[in-house]
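1. need a 3D model of the following:
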Amino acid sequence: MSLAAQILDLARQKGVTVATAESCTGGMIAAALTDPPGASEMFDRGFVTYSNAAKIAMLGVLAETLEAHGAVSEPVAHEMAEGARHASDAYLAVSVTGVAGPGGTEVKPEGMVCFGIAGPAGTRTETVRFGPLGRDGVRAATRDHALTLLLGALSGPA
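-> Sure thing, here's the model as predicted:
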């Protein structure tokens, strides 16, 4: 059973929905979540906020946060996840912002991705350094990790 199908089953059992806020994946997480039949029962909506302006306008990310930390940062991932949750009817929201490549910097190299997950118990963030897997590899690894975070959050108490 796929991760998305497992998320669908758990969300259906709990009667909850999820939302996504995506930058570097450009909607891949939302696409995976809507792949299984019946996904409309648990998927509320997805936000593809590739630009900083979109992060600000659609998710309420603060310009000050972007200026202080850059788009690829845990503070921005935190605000993206919370923004997606508050701008939707979702119980849980997952966010991703990262450097898919090619390129990057010494501080923020290719494969560095920041994740956020927001729910009733609060919001947590983490950074994963997937390494230089190439653009497609980083995006696929990011999608799968985000789905794993959602599955883990749904596996806890409602």
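2. could you use CA atoms for every contact and neighbour count after this?
-> Fine.
3. the strands in this protein, which residues?
-> For the chain, the strands defined by DSSP state E cover 18-22, 43-48, 92-98, 112-119, 122-129.
4. quick one: the spatially most central residue of the chain and residue 7, what's the gap?
-> Centre of the chain computed as the mean C-alpha position; nearest residue by C-alpha atoms, centre = their mean is residue 95, 2.3 Å away. Distance from residue 95 to residue 7, counting by C-alpha to C-alpha, to the nearest Å: 16 Å.
5. so the most far-flung residue of the chain relative to its centre versus residue 112, what's the distance?
-> Going by C-alpha atoms, centre = their mean, the residue of the chain most distant from its centre is residue 106, 23.6 Å out. Per C-alpha to C-alpha, residue 106 is found 11 Å from residue 112.
6. another for comparison:
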Amino acid sequence: MNAEIASEIEKLAAEVLAACRKRGVMLTTAESCTGGLIAGALTAIAGSSDVMERGFVTYSNEAKIGMLRVPAEIIAGRGAVSEEVARAMAEGAVRNSNAQIGIACTGIAGPGNSSGGGSAAKPVGLVHIAVAMVQEDTLHAEMRYGDIGRAEVREATVRDALKMALRMLGA
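-> A predicted model of the protein is given here:
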């Protein structure tokens, strides 16, 4: 990881944890394309256990359905990489944990190939991020990073997900 990006992510993660402490809320993550990197960024900060409740890595559709209770018909109708699934993941993470705020992402990190690495409708670099919080409207963002590299898509997703969490927390 680029040192500048790593430093920015570390700073954002510390800010999210501080904002959670200030609001008195516990945090959970539900990650697909990042494979736990958001939770990893948060738990890399000493003392994070006072607000980090748990992280769900739901890479498969079955995991999204089983762990987060994402309705199978949403995945079947809209696809795993969609606004509806990202929102359902964030809301499901909150419902299926002891947290009050949930950060979720689902996307196509790449590289493009014949085994599901992007299409014209859902290209490599397409990521949906959602942040849900008890008694708040769920935030969503569709990111189109482009085919900038798998690691770079994942890093950009972590950075932008943490920024969205800060917005939800009013920080």
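7. work out the TM-score between the chains.
-> The TM-score (TM-score structural alignment, normalised by the length of structure 1) is 0.95; 156 aligned residues with a C-alpha RMSD of 1.1 Å.
8. trace the residue farthest from the centre of structure 1 over to structure 2, please.
-> Aligning on TM-score structural alignment places residue 106 of structure 1 opposite residue 120 in structure 2.
9. who touches residue 9 of structure 1 in this structure?
-> Applying C-alpha atoms under 8 Å, 6 or more residues apart in numbering to residue 9 of structure 1 gives no contacts.
10. what's the neighbour count on residue 101 of structure 1?
-> Using other C-alpha atoms under 10 Å, residue 101 of structure 1 has 20 other residues around it.
11. re earlier: any idea how far residue 99 of structure 1 is from the residue farthest from the centre of structure 1?
-> 12 Å.
12. same check on residue 92 of structure 1?
-> 24 Å.
13. ok, the two, which is more surrounded?
-> Each of residue 92 of structure 1 and residue 99 has its neighbours counted (other C-alpha under 10 Å); residue 92 has more, 29 against 26.
14. now do the same for the more buried one: its match in structure 2.
-> By TM-score structural alignment, residue 92 of structure 1 lines up with residue 101 in structure 2.
15. go ahead and confirm that match touches residue 135.
-> No. Between residue 101 of structure 2 and residue 135 no contact is recorded; they are 9.9 Å apart, counting by C-alpha atoms under 8 Å.
16. ok, residue 33 of structure 2 - contacts?
-> With contact set as C-alpha under 8 Å, 6+ apart, residue 33 of structure 2 has these partners: 59, 105-109, 154.
17. and which of those is nearest to residue 52 of structure 2?
-> Among these, residue 105 lies closest to residue 52 of structure 2 (C-alpha to C-alpha), at 17.0 Å.
18. contacts only, for that closest one.
-> Contact partners of residue 105 of structure 2, counting by C-alpha under 8 Å, 6+ apart, are 30-34, 86, 89, 127-130, 157, 161.
19. reformat those residues as TSV; add distance to residue 73 of structure 2.
-> Compiled in TSV, the contacts of residue 105 of structure 2 are given as follows (distance: C-alpha to C-alpha, whole Å):
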residue	distance to residue 73 of structure 2
30	19
31	20
32	18
33	21
34	23
86	14
89	14
127	20
128	18
129	20
130	19
157	26
161	25
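20. which pair in the residues you listed spans the largest distance?
-> Among the contacts of residue 105 of structure 2, the pair separated by the greatest distance (C-alpha to C-alpha) is 89 and 157, at 15.4 Å.
21. of the two, which one has the most company?
-> Of the pair residue 89 of structure 2 and residue 157, residue 89 is the one with more neighbours under other C-alpha under 10 Å, namely 34 against 27.
22. distance check, the aligned residue in structure 1 for that one against residue 66 of structure 1.
-> By TM-score structural alignment, residue 89 of structure 2 lines up with residue 80 in structure 1. Using C-alpha to C-alpha, residue 80 of structure 1 is found at 11 Å from residue 66 of structure 1.
23. ok, which stretches of structure 2 are helices?
-> 3-23, 37-43, 61-68, 72-78, 83-95, 150-169 (DSSP state H).
24. pull out the buried positions in the third one.
-> Of the residues in helix 61-68 of structure 2, those scored as buried under the neighbour-count criterion (16 or more other C-alpha atoms under 10 Å) are 61, 64-65, 67-68.
25. which one of the residues you listed sits closest to residue 4 of structure 2?
-> For these, the residue nearest residue 4 of structure 2 by C-alpha to C-alpha is residue 64; the value is 32.4 Å.
26. quick check: that closest one vs residue 126 of structure 2, distance?
-> 18 Å.
27. repeat for residue 152 of structure 2
-> Residue 152 of structure 2 is 12 Å from residue 126 of structure 2, by C-alpha to C-alpha.
28. overlap in contacts, those two.
-> Joint contacts of residue 152 of structure 2 and residue 126 (C-alpha under 8 Å, 6+ apart) do not exist.
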